[in-house]
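# Here is my input, please return the structure:
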Amino acid sequence: MSGPALTLGGLNDAAPAHRVALAFPEGSASFGDLVARSSRLARLLAARGVARGDRVGLWMPNRPEWMVAALACWRLGAGVFALNPRLRAGDMGKLIAQSGIRALIVEGETGEAPWAEILREIPEERRASLALLVSADAAPEILPGLPQVAMTEADALSAAPLDDARPGDVAMVFATSGTTSGPKLVLHSHERLAAQARDIAARLLPDPAGARPLLSIPFAGAFGFTIALMSLASAATLLVERRFVPAESVARIRASGVTHLYGTDDMADKWLEAAEETPAFPGVSYMGFAAYTPNLGDIAERAEARGLRMIGMYGMSELLAFFSAQPADAPAAERGNGGGHALCPTARMRVCHPDDDRELPLGEAGELQVLSPNRFLEYLDNPEANAGAFADGGWFRTGDLARMTPDGRMVFLSRIKDVLRLGGWLTDPAEIEAVVRAQPGVASAQVVAIPMDRSVRPVACVIARAGETPDEAAIIAACQAELAIWKAPVRVLTFDDFPVTDSPNGAKVQRNVLRDRAAARLGA
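Below is the predicted model:
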């Protein structure tokens, strides 16, 4: 990154005041509007006791007030805990207690989720840290005894720019998805987020004045937040949707001159289906995407045939969503892989043996480790996780299986915890799943490892296509014909659905829960 270290409020202040920052279907806000509204709200929060070093929960769907509230907290030096707007009482209570947030900012009476009811269901001891409830719009008293204020009460206060934050202050808190364990709370500082945002913007939005990226996923996740932060750093106009409705989204892409799309592989699939025409989106430069859906491995090539260039990216809560990206000029089959070159010019990547941090030869699969000046600070109040997160020299252990290519690109393969240890070999389950999904009657597949016959054996869990019945013997025979013997499933179990955990970026299969269900079915 060139230039001085910045705070996130400083990024807002540096943008042209007249330029539109956020464009929603129902209206827009300029960068100057964000400066004024967030500075007013910062003064209101300060008067109600929010101070530098506090953590503030932000729990609402995409709307201008989300960014106004976040900027207000950042200007005070308070950290924002981005909460999934689809959370319910059980998870909300755990996260409030774990994070120790001092204030919670929610929707008002115009909100769509039953947030007031959800808050009342949270046991008092789990929300003991809360000293203030803030609603985007006026709302009746929610929790007796808890001070409550509406954001609109800030309208009469001074709009002069305010920024009391320091570059090293915690700016953002993300909860990891917790598909195999409880969530960890990831802390990011102003200066590292600002630096990464500027690096990302320089590479992905080289012409910000003419760029009109679209955000169709929640601000609250690392993916959506990274898109918003990139737009803030580049002073590009970000078109935002409250929710993802493919047909409505396609109409807006075409009518509003969207230039860049970002989302998941299944979103791309739905966009292409709703678009019908070819080329699907002639005004779109590219779509940056994350691969979450195993049976959409050919999405980049299918999109290419429809005139949409897709670029596989890689990221995580600890590194933000766009840590790396595949080259735009690579063949579609290569661009369809997560990974690529690091977007921070000084960041480095290596692949190591997951047991001893020994760097592996080029092309060999192992754990991806990252050395970046823009990575997260630490996990909140979790010394065990912090101790295990870093190798000697400050290399961050991502927990992801990857390999390096001769030209310095990284290719993401899977999560290490998803990797199966079969026959003494680390085996990517996606390789087996691809063969299983190709068989008649199979709509979706997940492969888990089950202890059987004094060893660990692969078991395929499948969801059947409507009106069809997968043939277990035929599937096993097909796998034996195409895969190494230790990779071929010994059983194929049919399920109605797979257990998933919800995140702002989409649903993720809970492999540990699925493994337990498969083991119970087999009596293992």
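# Could you use CA atoms for every contact and neighbour count after this?
Fine.
# Can you report how many residues lie near residue 523?
With neighbours defined by other C-alpha atoms under 10 Å, the count for residue 523 comes to 8.
# Give me the neighbour count for residue 23.
Taking other C-alpha under 10 Å as the definition, residue 23 ends up with a neighbour count of 20.
# Pull the contacting residues for the closest residue to it other than its chain neighbours.
Leaving aside its chain neighbours, residue 23 sits nearest to residue 239 (4.7 Å; criterion: C-alpha to C-alpha, 6 or more residues apart in numbering). By C-alpha atoms under 8 Å, 6 or more residues apart in numbering, residue 239 lies in contact with 22-24, 212-215, 258.
# residue ranges for the strands of the stretch 151-300 of the chain, please.
Ranges of strands in the stretch 151-300 of the chain, per DSSP state E, counting those that start in this stretch, are 170-175, 185-189, 213-215, 238-240, 260-264, 286-290.
# Pull the number of nearby residues for residue 277.
11.
# cool, and residue 480?
Per other C-alpha under 10 Å, the neighbour tally for residue 480 reads 17.
# Distance of it relative to residue 457?
Distance, residue 480 to residue 457, by C-alpha to C-alpha, to the nearest Å: 13 Å.
# what do you get for residue 160?
On the measure of C-alpha to C-alpha, residue 160 and residue 457 end up 64 Å apart.
# Compare neighbour counts for these two and give me the winner.
Using other C-alpha under 10 Å, the more surrounded residue of residue 160 and residue 457 is residue 457, with 21 against 12.
# Assess the claim that the more buried one and residue 429 are in contact.
No: using C-alpha atoms under 8 Å, residue 457 and residue 429 do not qualify as a contacting pair, with a distance of 11.8 Å.
# among the strands of the stretch 151-300 of the chain, which is nearest residue 382?
Closest to residue 382 of those is strand 185-189 (C-alpha to C-alpha; 8.5 Å).
# Now do that closest one: which elements does it pack against?
strand 170-175, strand 378-379 (3 or more C-alpha pairs under 8 Å, 6 or more residues apart in numbering; DSSP states H and E).
# Rebuild the ones you listed as JSON lines, extending it with distance to residue 80 and mean neighbour count.
JSON lines is the format used below for the helices and strands packed on strand 185-189 (distance: least, C-alpha to C-alpha, whole Å; neighbours: other C-alpha atoms under 10 Å):
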{"stretch": "strand 170-175", "distance to residue 80": "5", "mean neighbour count": "26"}
{"stretch": "strand 378-379", "distance to residue 80": "15", "mean neighbour count": "20"}
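# Also this sequence, please, to line up against the first:
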Amino acid sequence: MSEHASAPILTGPELEGMEDYRSVMDVFHAAVKRFADNPAFSCMGQTLSFAELDRLSADFAAWLQHETELKPGDRIAIQLPNVLQFPVAVFGAMRAGLVVVNTNPLYTEREMAHQFKDSGARAILILANMADKLEKVLDRTDIEHVLVTELGDLHGFPKRQLINAVVKYVKKMVPAYSLPMAVPFRQALKAGAARKHREVERELDDIAALQYTGGTTGLPKGTMLTHRNLVANMLQARQAIGPGLHEGKEVVIAPLPVYHIYTFTVNCLFLMETGNHSVLITNPRDLDNFVKELKGLRFTGFIGLNTLFNALCNREDFRSLDFSKLHLTISGGMALTKAAAQRWEEITGCPIAEGYGLTETSPIVSFNPIDAIQLGTIGKPVAATSVKVVDVDDKALPFGEPGELCVKGPQVMKGYWNRDEETAKVMSDDGWFHTGDIAVLQDDGYIRIVDRKKDMILVSGFNVYPNEIEDVVAAHPGVLESAAVGIPDENSGEVIKLFVVAKDDSLDAETLRDWCKKELTAYKVPKVVEFRDELPKTNVGKVLRRQLRDEEVQKTQKAEEV
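Have a look, this model is predicted:
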């Protein structure tokens, strides 16, 4: 930690090992060679060893190189839930020199069309369950190559046929679609296995992934994460979490979506680098089956977030599991409450170490030391990372004073894809990234988040930006104006409340919610709708979301007092 009397900067230790690698693929090759026989990823009872991951990803890379004209630097969208195909596709695409565009499988057609067009993706691997949506937006994108996979594709015979048949014919989860050019993923792997892939040299400053995040325009922006960013964050995670982890011996539960930067870095990259075994949970919202999967596992690690910890601890079947091997629980994605952390430790015997990060920082910025967890904080800066807090004039503030948290380090993004103006708003010329989160630096080296980006809503760990919701609502012919804010919720941290000024009295809340469901992912759909005659505004006519949010907080406080 370095500090000045009035302007402290907290800095993590030196970063070790960065000189050993030039790309994510260097890390991958070292891991698959060193841990070849170890289990790498499991899903629904099927396991891929590191050697199998190496072989299958090479097959996919060979198909991309020989059966398409895609070049290094081209973008490929991967729209999958937590299935074994995900790591195979990610590492295969990177081996072919492509840039991975992680895409939420819950996206609506509108959201898909924007992300594919904005990223310039020329290829996509998509789960059959959402291929009907792709069919409807394909002509609005630059996508030329479509690969479709089914849920059980990497399972052995006959389990593969059984899983795929149940999903398609019994549960009817695969709507009919017509994509004549689509290549089945298994067919691509088979064709690739007959060819030899060429290893593509990538440099640390080349883009490895475009990770989309919300923005002030209401449309998500592509965060350019380079090989340097991702390699650095893997190694930073190793140094921060490493003391509580045994190389090649951990079994870590991964219930959060791998397309999300949190799990993408921790499970897909960091745990791969350390030779450990990630158990991918395809549908964690199905808590009955989730807990059943956990029953047969002697898991040693668990990656989660506050709402999931709460939901599991409320279940008797979860409380009766064997936690004797569990020694590492990590929380991120949203604030961890002391009540949730204490209850988890009472039930499992394992404390939760909370970290903090953002999509723009690959994501890990800080982490609670495993042997010195301080609940209510986000820990200390990870290696090679500096943090400071500043006031509205960008002047650094002393310990104990809240200000905007700024971050500097090798994990900070290259910038927003094709958004130089947006990049300039958050990145200073000397490399400081302005997070928009309000924090306090403690003189013991720990950091506390005291508030968040003023308009962002956090629903179960997912960032929701009001502008996007308001843009969708504004398109309804019965709406004059609207404002979306987050209100406290016991289960998801926050839910979205929509304030609406209608053009006439015929518009009702359910009609508006149905309208939103067509255009927005489920967690972005307003849970509460309130109609008003007018909305509070500034003297230049800007809606005061903060005032609306403060009114809701006061209502909640009064209700609790009663």
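# that older thread, could you dump the helices and strands packed on strand 185-189 of structure 1 to TSV with distance to residue 326 of structure 1?
Conversion of those to TSV gives the following (distance: least, C-alpha to C-alpha, whole Å):
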stretch	distance to residue 326 of structure 1
strand 170-175	25
strand 378-379	27
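# Of these, which is nearest residue 83 of structure 1?
strand 170-175 (7.8 Å).
# biggest helix in structure 1, by residue count?
In structure 1, with assignment by DSSP state H, the single longest helix is helix 31-47.
# and stretch 442-454 of structure 2, which residues are buried?
Buried positions in stretch 442-454 of structure 2, judged by neighbour count with 16 or more other C-alpha atoms under 10 Å: 442, 445-449, 452.
# Inside strands: which ones of these?
Taking DSSP state E as the definition of strands, those contribute 447-449.
# Would you reformat these as CSV and include distance to residue 422 of structure 2?
CSV is the format used below for those (distance: C-alpha to C-alpha, whole Å):
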residue, distance to residue 422 of structure 2
447, 27
448, 27
449, 24
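# which one of the residues you listed sits closest to residue 132 of structure 2?
Using C-alpha to C-alpha, residue 449 comes nearest to residue 132 of structure 2 of these, at 41.7 Å.
# Might you report the residue contacts of the closest one?
Taking C-alpha under 8 Å, 6+ apart, we find residue 449 of structure 2 in contact with 377-378, 437-440.
# any idea what it aligns with in structure 1?
Under the alignment (TM-score structural alignment), residue 449 of structure 2 maps onto residue 412 of structure 1.
# quick one: its match and residue 326 of structure 1, what's the gap?
Separation of residue 412 of structure 1 from residue 326 of structure 1 (C-alpha to C-alpha): 11 Å.
# cool, and residue 137 of structure 1?
In this view, residue 137 of structure 1 and residue 326 of structure 1 are 42 Å apart by C-alpha to C-alpha.
# So which of those two has more stuff around it?
The neighbour comparison of residue 137 of structure 1 against residue 326 (other C-alpha under 10 Å) goes to residue 326, with 26 against 17.
# one step back: could you find the counterpart of the residue nearest to residue 23 of structure 1 in structure 2?
Taking TM-score structural alignment, residue 239 of structure 1 has residue 279 as its aligned residue in structure 2.
# Relative to structure 1, which residues correspond to stretch 89-105 of structure 2?
Going by TM-score structural alignment, stretch 89-105 of structure 2 sits over residues 69-85 in structure 1.
# which residue numbers in structure 2 go with stretch 24-39 of structure 1?
The counterpart of stretch 24-39 of structure 1 in structure 2, counting by TM-score structural alignment, spans residues 43-58.
# Just the buried positions in that stretch, please.
By neighbour count with 16+ other C-alpha under 10 Å, stretch 43-58 of structure 2 contains the buried residues 43-44, 47-58.
# next one: stretch 309-322 of structure 1
309-315, 317-322.
# of all those residues, which two lie farthest apart?
The largest separation in those, counting by C-alpha to C-alpha, is between 309 and 318 at 27.3 Å.
# what ranges do the strands span in the stretch 1-150 of structure 2?
Taking DSSP E, counting those that start in this stretch, the strands of the stretch 1-150 of structure 2 run over residues 10-11, 39-43, 46-49, 75-79, 99-102, 123-127, 145-149.
# now for residue 433 of structure 2: what does it line up with in structure 1?
Aligned counterpart of residue 433 of structure 2 in structure 1: residue 396 (TM-score structural alignment).
# and that match, how many residues sit next to it?
Residues lying near residue 396 of structure 1 (other C-alpha under 10 Å) number 22.
# Find the centremost residue of structure 2, please.
Closest to where the C-alpha atoms of structure 2 average out (C-alpha atoms, centre = their mean) is residue 260, at 1.9 Å.
# What residues does that one make contact with?
By C-alpha under 8 Å, 6+ apart, residue 260 of structure 2 lies in contact with 102, 104.
# Quick check: the aligned residue for it in structure 1?
Aligned partner of residue 260 of structure 2 by TM-score structural alignment: residue 221.
# What's the separation between that match and residue 412 of structure 1?
20 Å.
# repeat for residue 434 of structure 1
The gap separating residue 434 of structure 1 from residue 412 of structure 1 is 16 Å, by C-alpha to C-alpha.
# Repeat that for residue 40 of structure 1.
Distance, residue 40 of structure 1 to residue 412 of structure 1, by C-alpha to C-alpha: 44 Å.
# on that earlier part again, tell me how far the ends of the match of stretch 24-39 of structure 1 are from each other?
Using C-alpha to C-alpha, the end-to-end distance of stretch 43-58 of structure 2 comes to 20 Å.
# and it, how far out from the chain's middle?
22 Å (C-alpha atoms, centre = their mean, to the nearest Å).
# Not counting its own residues, what contacts it?
By C-alpha under 8 Å, 6+ apart, the list of residues contacting stretch 43-58 of structure 2 from outside reads 31-33, 35-42, 82-84, 87-93, 95, 154-155, 189, 192-193, 197, 279-282, 293.
# filter those to the buried ones?
The neighbour count (16+ other C-alpha under 10 Å) marks 31-32, 35-36, 38-42, 82-84, 87-93, 95, 154-155, 189, 192-193, 197, 279-282 as buried among these.
# so where do the helices sit in the stretch 201-350 of structure 1?
In the stretch 201-350 of structure 1, the helices defined using DSSP state H, counting those that start in this stretch lie at 222-234, 246-255, 265-275, 299-305, 332-335.
# With respect to burial, which of these scores highest?
Compared across the helices of the stretch 201-350 of structure 1, helix 222-234 shows the largest average neighbour count, a mean of 24 (mean count of other C-alpha atoms under 10 Å).
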